[in-house]
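Asks: Okay, structure incoming, though there's no sequence with it:
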């Protein structure tokens, strides 16, 4: 006896998964459904037990089936025709026992409505119809931009071709991957939320507290912000905090932030802005000793960069005191420390705070720590030299494979991308004799970087480092050294002649100061004004006596006696 099993499927062509750039084929079966790109690639599948809800609505390429899964959040299938609704609705009902809800979007164009937090997305409703939905998986950060304003930042893909549809990390499983499907990408949205709202607390049995009981009323924008932080898993709710560093000074962006370090990300908490940054976004990690012998700078390169409104920060620059030590115990079990981070992290740290932060970052991110090159030592035996980019002062550090200027604007220049370096003097004769500038010209016409006001003493160490790295160097200062010396001497002659000229115009003032007026007699009678009368109280008499008391070491009685024995001033009486 032969048993034959027939698998019934429903197939649809030209379907786009999660805003992918290329279409594919979607097949529904009783066990689940899958999607395969037409141009070749990995197949995305979803088991029927993972399907929670399904929704049918109008979308960009026709009609869309939005599936809410237990593990992957919201999954979008776009490109269906209107006549496909009955067919798809029937198979969802028969195979998955789920109703395919037909949702109509609000088309009024209003920008005010009501925000509702669902299981996997935030819906903005206008007259009880959704105007748009935002999956929590696409939100990277949120901040209170004002008293009644909340800013929502969206995740960005590593590149425009990455849509999250490749391999086992495809679809809604990867945060921010959907944004790669479009040429223009939405990066920020702001909600204005006035008034107050009531926050319902949970009882011990899990039921909501009624409004008549201990319901807490607070600012509506704050409640929206806190709810979104929890739903989108931003901040502390994303997992256990392994380590926390409080009130760390950041030079870029400027301010003080608390640093919370998690398993796969870290968070900066400030008074105005909060940032959640994935470890995979860290591309460079540099420890730079500041030439003041007091501070150490930790510079972190990010891609995509940190955003604050319209400003992008591709580098974080933190400043630590070298003599400040910290005593820290990692919030991590011994088993996790042994299994995941053996030889990378320690359970207890007692060292300078810059070293502890560096070690924990290195252990959690597996990133290489870059330090200044040992081939360069400045005239003052430091790793960096003081200079300026336009009006911004900072320090230029020479690394083994790059140059790094911090703090603002933080500039990273790879040595392999440098075509040539020109050393020159800019400014007047005296200024040029003390400082010089270097201009770094990049390959392929990528522009140039100019660093100015470098101490003249740093010329030889820098020039030696350039030659050691094989960088083509042009020294324009040697050509005009004779002219600058002559100009400097001329300035000195002019300065000395000016001094003589000023002395000559004063006449015999110096001689008059040393001469003695023989006609002057201290005890002779003379006409004096009223304020010099012994009975007249001047405004400065009290302060003069106080200064005399302060400067004198004698007892108060002796000072009083001296003041009594002082001869009285002679006053000329009118006849």
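Replies: Looks like it came in fine. Since this is a predicted model, take the numbers as computed values, not measurements. Numbering: from 1, shown residues only.

Asks: make it CA atoms for all contacts and neighbour counts henceforth
Replies: Will do.

Asks: How about the contacts made by the residue nearest the centre of the chain?
Replies: Closest residue to the average C-alpha location of the chain: residue 253 at 4.0 Å, with C-alpha atoms, centre = their mean. Taking C-alpha atoms under 8 Å, 6 or more residues apart in numbering as the criterion, residue 253 is in contact with 313, 316, 317.

Asks: And for residue 107?
Replies: residue 131.

Asks: Give me the distance between it and residue 58.
Replies: With distances taken as C-alpha to C-alpha, to the nearest Å, residue 107 is found 11 Å from residue 58.

Asks: next up, a second structure to put side by side with the first:
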């Protein structure tokens, strides 16, 4: 081995790459290169710290730990290559090759260890699995003593050349971490206080903070362009810091932490609320954002219209000119919503949709209504309707079959204060909005007809009664009841005369309640013994 200058291995994979290349161990360092696969990987002897040999998914794996705790993994070795690698490392770098056995007990409880941006899960001091946190898109506290790490959003398209039906992929993993740990173990600060030594914090909180720091570290490899702090999000509710990078953005909240690729942003809206005080910035996502089992295809951020921001972008003039083609400026001093929408438009390459020609009865861009039990605003845009904030509903014009108005008015000229509007979609589903002010009917109907959307109106017969009419109806009802009672009493008298022919019977002399009750209307007995009305 001492007379050899290098040792080569073919058909080796680096990390999660699917293509293979040549791996070389030499006096001047370790190299890896894929034919036609871009820049090679070169590791100098000074940055090599530790070597580990372990069984992997593709044969055996050589794991190289750097001095800065970063890890490089190379798969595809054969079992007989272990001795060759061991001798080469000893001869070239005076380093030993540590052999580790994976855990095969099948237990789901153990201990975690962080190496660089990788999370190791060990059972009985043997590795069970490893998670590359650099590939994670977010982390959140799923429940009490639980921390969830998300890797892939459902519905996210598969990489080129990969059939999603033929491969398995980790979507997310949840850790249950009970108990507490000493506060001094949760941070690296030096303290001589005995109170700090005795203080304990929840173990899940420490684990969550560590995972978030690893996500931040993995994202520091790209350039942070700008950050917007404490932005109010209406859907999902909360305040988030928005960190914008070249290829993705990061939402950092108190409980949830997300990574969103710009390629997943498909729509952008900038809408003025009817109160003329707030501006809404709406972001459409595909695949949608997830919080547990809840999916959010739209994010709705709210800004105060008069708030301004003074910010510098972390970009040099060359990159502004070449990559962004002067769509961005080095310095911004303008209303916050304008700066946010401008930067999003440049980084995502998506058009920002703003309200069109529609105006409500009060001159606003939207009309107030309800969708089921949720109140919100419906924006009639140039090519679609958008209901916000929750549930955010997007209705393109080309998917509407017919719009049906109900409870608009009455045949007698009266009307209710509100009406309903139902969208019958071409797909067969229906979307209904209720409690719309009747003053909005004319402008809304004209808008739909201008957009060549079929409209139907149903006039429902409604009875609008005044107090005078109610009193008159009560009098008529009492009069009809009295009349029916008089008729019934007369019939009863006739029946009694037939059954018991008592010559001495006289209603006016009997003291009957019937005669007294209807004394003002009752007539005296006639010769034929019948009453006339």
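Replies: The structure has been received and is ready for your questions. Quantities reported herein were computed from a predicted structural model and do not represent experimental measurements.

Asks: quick revisit: among the contacts of residue 253 of structure 1, which are in strands?
Replies: For those, the ones inside strands are 313, 316, 317, with DSSP state E as the criterion.

Asks: Give the burial count for the corresponding residue of structure 2 for the second one, as a bare number.
Replies: Using TM-score structural alignment as the criterion, the counterpart of residue 316 of structure 1 in structure 2 is residue 299. The local packing count at residue 299 of structure 2 equals 22, with neighbours defined by other C-alpha atoms under 10 Å.

Asks: Isn't residue 299 of structure 2 up against residue 238?
Replies: No: when contacts are counted by C-alpha atoms under 8 Å, residue 299 of structure 2 is not listed as touching residue 238 (11.1 Å).

Asks: all strands for the stretch 1-150 of structure 2, in order.
Replies: Secondary structure of the stretch 1-150 of structure 2 (DSSP state E, counting those that start in this stretch): strands at 6-14, 21-26, 29-33, 41-43, 48-55, 60-66, 71-77, 97-100, 111-115, 118-123, 126-132, 138-143, 146-150.

Asks: closest one to residue 390 of structure 2 among these?
Replies: strand 138-143 (22.0 Å; C-alpha to C-alpha).

Asks: what's the average distance of the closest one to structure 1?
Replies: In this overlay with structure 1, the average offset of strand 138-143 of structure 2 from its partner residues is 3.7 Å by mean C-alpha distance after the TM-score superposition for structure 1.

Asks: Show me what that strand is packed up against.
Replies: With contacts defined as 3 or more C-alpha pairs under 8 Å, 6 or more residues apart in numbering; DSSP states H and E, strand 138-143 of structure 2 has these neighbours: strand 146-150, helix 203-219, strand 256-261.

Asks: residues contacting residue 50 of structure 2?
Replies: Contacts for residue 50 of structure 2 (C-alpha under 8 Å, 6+ apart) come out as 64, 65, 66, 95, 96, 97.

Asks: how does it look with 6 Å?
Replies: 64, 65 (C-alpha atoms under 6 Å, 6 or more residues apart in numbering).

Asks: Ok, residue 382 of structure 2 next?
Replies: Contacts of residue 382 of structure 2 (C-alpha under 6 Å, 6+ apart): residue 356.

Asks: Now which residue in structure 1 aligns to it?
Replies: Taking TM-score structural alignment, the alignment pairs residue 382 of structure 2 with residue 400 from structure 1.

Asks: and the gap between that match and residue 411 of structure 1?
Replies: For residue 400 of structure 1 relative to residue 411 of structure 1 (C-alpha to C-alpha), the value is 16 Å.

Asks: And the helices in structure 1?
Replies: Counting by DSSP state H, structure 1 has helices at residues 85-95, 220-231, 334-339, 353-365, 429-434, 459-468, 481-505, 509-514, 541-551, 556-565.

Asks: measure the closest residue to residue 132 of structure 2 other than its chain neighbours to residue 15 of structure 2 for me?
Replies: Excluding the flanking residues, the one nearest residue 132 of structure 2 by C-alpha to C-alpha, 6 or more residues apart in numbering is residue 118, at 4.6 Å. Separation of residue 118 of structure 2 from residue 15 of structure 2 (C-alpha to C-alpha): 12 Å.

Asks: okay, these two: which has more neighbours?
Replies: Shown here are residue 118 of structure 2 and residue 15; by other C-alpha under 10 Å, residue 118 has more neighbours (21 against 14).

Asks: counterpart of that one in structure 1?
Replies: In structure 1, the residue paired with residue 118 of structure 2 is residue 121, using TM-score structural alignment.
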